[in-house]
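>>> next comes the sequence, and after it the predicted model I'd like to discuss.
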Amino acid sequence: MKSTKKIKIKDLSKFDVVDHLKTEKDIAGYLSAVLEDGDPALFVAAIGDIARAKGMTEIAKKSGVTRESLYRALKIEAQPRFETVAKVIHALGMKLSVHA
């Protein structure tokens, strides 16, 4: 019989999605799941997670937005301008698309 290990609530505080965004497939799957939720704040935070996974300093350089501004703009409670989000998405090497 398999034994199951119970996860304690305090163990969840150690979870960081960034640790699981290793490949482009991981990133695409994560962002797709977030987009399905439809919450714009969660989408912005997910872009922040991806930026942290790829290296915030590098993304700041590529996007032309300061590192500190990125951290502030890509938090779940932030409401960044679309221009900022678009710059970060481009710096991440991603594209937004709409399909009918």
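Nice, thanks for sending it over. Numbering: from 1, shown residues only.

>>> when you work out contacts or count neighbours from here on, use the C-alpha atoms and nothing else.
Noted.

>>> could you say what helices and strands the strand or helix carrying Arg72 packs with?
If you go by DSSP states H and E, Arg72 is part of helix 67-73. Other elements packing on helix 67-73 under the criterion 3 or more CA pairs under 8 Å, 6 or more residues apart in numbering; DSSP states H and E are helix 56-63.

>>> below is an additional structure, to be compared with the one above:
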Amino acid sequence: MFLITCPWCGERDQTEFSCHGEAHIARPQHPQQLSDEQWGDYVFFRSNTKGVHYERWVHTHGCRRWFNAARNTVTDHIYGTYKPSEPAPEIYPEAEINAGNTK
């Protein structure tokens, strides 16, 4: 288990939260004008990144508010959380990887 910082409630146990997939996916402006293939791409296809991934989370057993998190999908390290109205933070995972390298 790990801790997640809710932007409204502070640090809590991960069991209070639910992840709902990739963040920052814009809904099509005119979905009725999309082909079935285009609509299927929007609904089903995501980047599924190995490494830093921006995700949508909800504090299910707390304030019930939505927020975004920058999480490493390999290590589960959360670089930060932020409100949906805020811009995504710039993440430099190379610094974390190289921090232990003494060569």
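Yep, that arrived. If you're wondering where the values come from, they're calculated on a predicted model, not measured in any experiment.

>>> now the TM-score, please.
The TM-score (TM-score structural alignment, normalised by the length of the first structure) is 0.21; 45 aligned residues with a CA RMSD of 5.4 Å.

>>> show me what secondary structure element comes after the helix holding Arg72 of the first structure.
Next along from helix 67-73 of the first structure, by DSSP H and E: helix 82-91.

>>> what angle do that following helix and helix 56-63 make?
110 degrees (axes from the mean of the first three to the mean of the last three CA atoms, to 10 degrees).

>>> list the buried ones in helix 82-91 of the first structure?
84-85, 87-89, 91 (16 or more other CA atoms under 10 Å).

>>> with stretch 40-57 of the first structure instead?
41-54, 56-57.

>>> which of these fall in helices?
Mapping the buried residues of stretch 40-57 of the first structure onto helices (DSSP state H) picks out 41-54, 56-57.

>>> among the residues you listed, find me the one that's closest to Tyr71 of the first structure.
Gly48 (7.3 Å; CA to CA).

>>> surely that closest one touches Tyr71?
Yes - under the criterion of CA atoms under 8 Å, Gly48 of the first structure makes contact with Tyr71 at 7.3 Å.

>>> fine by me, we can end here.
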